[in-house]
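**Student:** the following comprises the amino acid sequence and a computationally predicted model.
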Amino acid sequence: MSDTEKDEIEGSKAPLIEHLIELRSRLLKTVIAVLVAFLICFYFASDIFNILIMPYESAVGDARPVEMIFTAPQEYFFTQMKLALFGALFIAFPVIASQIYMFMAPGLYRHEREAFYPFLLATPILFATGAALVFFVVMPLALQFFLSMEQTGEGVAQIVHLPKVSEYLGLVMTLIFAFGLVFQLPVVLTLLARAGLVDAEGLKAKRKYAVVGTFVMAAVLTPPDPVSQLGLAVPTLLLYELSILSVKFVEKKRLERDLEGDEFS
């Protein structure tokens, strides 16, 4: 450990009460940010829900008007509440992430703080990419699959799909969170590699287990249709391969840093 790093650690030490005060301050700012975003999203809840209906409108097409129902007086109100919280977490995420980082930063070395910046940027981008994949690809295809099971025509019982607003929103939220979290795989594995907990060769050796685990996870997190399951499994496997490349890059940088340290020792 260099003298500079020792000075950084000594300068970051603080009594427990100061850490608790700092934690309370960060939590308060986070709660305020979520609350403000919640109130804004609740005001525009109907508009946001109309945007989330677009995949369903795309699946239905022009064949018939798009209709949804709610079967309890309070159902749509609580649906709007859930939608507002859902939107608030999205909007407030930069504040939440920055508050977590600022609380942790004093306990990190300078090079460790600098290493966190790319992950702070990559996390929302990857989550948004997963959400976009759900919105523009997976949801329309999955809904087309479900709507194909309708039974219409003369001489047969009419079986048509008339979704509830709460169930539709639950499906959208589940898929967006599932895809968004899975798309964090490169970030998680790269951070674990920086901590020395995983390595590229180990990830390669466990590739076959990753394939099995991915399809099991896709079956659990998505509706029971092949479209959405493949829509989650295939990108996850691609992200796993991307993670291996990212871990290799981390290992290369660590080796170069170690060699430089040996030269100056």
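**Tutor:** Great, that's in hand. Numbers count the residues shown, from 1 in each chain.

**Student:** okay, CA-based contacts and neighbour counts for the rest of this
**Tutor:** Noted.

**Student:** hang on, T71 in a helix?
**Tutor:** No: assigned with DSSP: H, G, I helix; E, B strand; the rest coil, T71 falls outside any helix and is coil.

**Student:** quick one: residues contacting V227.
**Tutor:** V138, L141, A142, F145 (Cα atoms under 8 Å, 6 or more residues apart in numbering).

**Student:** and it, which helix or strand is it part of?
**Tutor:** According to DSSP states H and E, V227 maps onto helix 226-264.

**Student:** next, the buried residues of that helix.
**Tutor:** Going by neighbour count (16 or more other Cα atoms under 10 Å), the buried part of helix 226-264 is 227-233, 235-237, 239-241, 243-244, 246-248, 250-251.

**Student:** could you do stretch 72-87 as well?
**Tutor:** Within stretch 72-87, judged by 16+ other Cα under 10 Å, the buried ones are Y76, T79, Q80, M81, K82, L83, A84, L85, F86, G87.

**Student:** let me know the closest of those residues to L16.
**Tutor:** Nearest to L16 among the buried residues of stretch 72-87, counting by Cα to Cα, is L85 at 32.9 Å.

**Student:** relative to L237, how far out is the closest one?
**Tutor:** Relative to L237, L85 is positioned 31 Å away (Cα to Cα, to the nearest Å).

**Student:** next: E22.
**Tutor:** From E22 to L237 the distance is 40 Å (Cα to Cα).

**Student:** another one to put next to it:
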Amino acid sequence: MPLVEHLRELRNRLAKGMLAITVVSVVAAFYSQDLMNFLIDPVPRCKTGLGESTGGACAVIAYTDLLSPFTTTVKVCFMAGVIISSPIWLYQLWAFVAPGLHKHERKYTYWFVSAAVPLFFGGAWLAYTILPVSMRVLLGITPDGSANILPMDKILDFVVRMILIFGGAFEMPLMLVMLNFAGIVSGRRMARWWRGVIMGVFVFGAVATPTTDPFGMIALAAPICVLYFIAVGVAMLNDKRRRRSNPDAELSDDEASHLDLTPESLDAPEGVSPGRPALPERVNSAPDHVNGYDDIT
């Protein structure tokens, strides 16, 4: 297919994906109130007054300016459109890329996508589950006599950030498995990294989570560590399968193979028939080496 046809196909695929996002976003606008309630449900809200119901560990949700209700609703509807219509626009992206892949590459892609989607949604579910505890811990630090007034757009950004961080972090072990299947890193080497990986995961959990409480850090780091050791087990099984099918698969490019040093008899020089005498060797009167160097040097 020429370049112009590729660009035309890309335009059509993008148009179909954007149309799906737009249609779903318009439909989601009719359920915007339900979506808002779903997103603010983890926030412990004050029922009788500011700080009276839960001893200060609660908040009042507010809109800070005139356009905030409209912009927040549009943002929530667009986010719902992108998530709900993801099977459509992801299929359009796959339909554009798939013709350029080999059969085994498409097979591996199916396997990794089927594992990546549950991992991401598992991380998103975990983030949504621990959000009430994290928010209650943060709001509990409020001094006596003070009130918590949280803007709606800030709550939305906080919830979406937590979901994306947890969902993306759950994909890290899958990336290691992909590197192992590509032959870049072995399972044995991944197993030797476990001390540094655990330390790095806990540091990442402390830095990446918007909350400052240790509960959020442990809730993010502990599942990733478990998934990491599962990824090491999968990589070792894949290395074992690779050695069984090809014993030289893990040899590096500069590693020499076994040499057969058994002497063999030499045949007659090529181009010399048995009945024809060979040409006499050239007589060179010059010495072979002069001052330790041959004539070519």
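**Tutor:** Sure thing, it's come through. Predicted model, so just to flag it, every value in this text is computed and none were measured.

**Student:** picking up where we left off before, restricted to helices, list the buried residues of stretch 72-87 of the first structure.
**Tutor:** Mapping the buried residues of stretch 72-87 of the first structure onto helices (DSSP state H) picks out Y76, T79, Q80, M81, K82, L83, A84, L85, F86, G87.

**Student:** hey, where'd the strands end up in the first structure?
**Tutor:** For the first structure, strands defined by DSSP state E do not occur.

**Student:** that older thread, in TSV: the ones in helices among the buried residues of stretch 72-87 of the first structure, plus distance to L27 of the first structure.
**Tutor:** Output for those, formatted as TSV (distance: Cα to Cα, whole Å):
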residue	distance to L27 of the first structure
Y76	30
T79	26
Q80	25
M81	22
K82	21
L83	22
A84	20
L85	17
F86	19
G87	19
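
**Student:** which two in these are spaced the farthest apart?
**Tutor:** Maximum distance among those (Cα to Cα): 16.1 Å, for Y76 and G87.

**Student:** which one in the second structure is aligned with S25 of the first structure?
**Tutor:** Here S25 of the first structure is matched to N12 in the second structure, going by TM-score structural alignment.

**Student:** list the contacts for the spatially most central residue of the second structure?
**Tutor:** For the second structure, the residue nearest the mean C-alpha position is E171 (4.6 Å; Cα atoms, centre = their mean). Listed by Cα under 8 Å, 6+ apart, the contact partners of E171 of the second structure are A116, L119, F120.

**Student:** out of the residues you listed, who's the most crowded?
**Tutor:** L119 (22 neighbours; other Cα atoms under 10 Å).

**Student:** isn't that one right next to G167, touching?
**Tutor:** Yes: in this structure, L119 of the second structure is within contact of G167 by Cα atoms under 8 Å, at 7.0 Å.

**Student:** contacts only, for the counterpart of V177 of the second structure in the first structure.
**Tutor:** The alignment partner of V177 of the second structure in the first structure, by TM-score structural alignment, is T190. Residues near T190 of the first structure by Cα under 8 Å, 6+ apart: S243, S246, V247, V250.

**Student:** could you see which of those carry over to the second structure?
**Tutor:** Among these, the contacts conserved in the second structure (both residues aligned by TM-score structural alignment, their matches' Cα atoms under 8 Å) are S243, S246, V247.

**Student:** save those residues as a markdown table, and put in distance to R113 of the first structure too.
**Tutor:** Conversion of those to a markdown table gives the following (distance: Cα to Cα, whole Å):
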| residue | distance to R113 of the first structure |
| --- | --- |
| S243 | 21 |
| S246 | 18 |
| V247 | 18 |
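
**Student:** show me where the second structure has helices.
**Tutor:** 3-29, 32-40, 68-84, 86-97, 103-139, 152-169, 172-181, 187-192, 194-208, 214-245.

**Student:** ok, now how distant is L203 of the first structure from A233 of the first structure?
**Tutor:** In terms of Cα to Cα, L203 of the first structure sits 17 Å off from A233 of the first structure.

**Student:** same deal with V216 of the first structure?
**Tutor:** 9 Å.

**Student:** same check, this time on P223 of the first structure
**Tutor:** The value you get for P223 of the first structure to A233 of the first structure, if Cα to Cα is used, is 13 Å.

**Student:** about what we covered before: and which of the contacts of T190 of the first structure is nearest to R110 of the first structure?
**Tutor:** Using Cα to Cα, V250 is the member of the contacts of T190 of the first structure that sits closest to R110 of the first structure, with 17.1 Å.

**Student:** quick one: what's aligned to that closest one in the second structure?
**Tutor:** Checking with TM-score structural alignment, V250 of the first structure has N238 as its match.

**Student:** right, and that match touches F181 too?
**Tutor:** Yes: with contact defined as Cα under 8 Å, N238 of the second structure counts as touching F181 (7.4 Å).

**Student:** can you count the residues close to the aligned residue in the first structure for W111 of the second structure?
**Tutor:** Residue correspondence, TM-score structural alignment: W111 of the second structure in this structure matches P118 in the first structure. Applying other Cα under 10 Å, we find 10 residues neighbouring P118 of the first structure.

**Student:** how close does P118 of the first structure sit to F127 of the first structure?
**Tutor:** 14 Å.

**Student:** repeat for A142 of the first structure
**Tutor:** 20 Å.

**Student:** cool, R257 of the first structure as well?
**Tutor:** 31 Å.

**Student:** could you do F215 of the first structure as well?
**Tutor:** For F215 of the first structure, the distance to F127 of the first structure - Cα to Cα - is 20 Å.

**Student:** now do E256 of the first structure
**Tutor:** 31 Å.

**Student:** P151 of the second structure pairs with which position in the first structure?
**Tutor:** Checking TM-score structural alignment: P151 of the second structure goes with K164.

**Student:** pull the number of nearby residues for that match.
**Tutor:** 16.

**Student:** contact partners for it?
**Tutor:** Contacts of K164 of the first structure by Cα under 8 Å, 6+ apart are M68, I69, F70, T71.

**Student:** among those, which two are most distant?
**Tutor:** Once Cα to Cα is applied, these give M68 and T71 as the farthest pair, at 10.2 Å.
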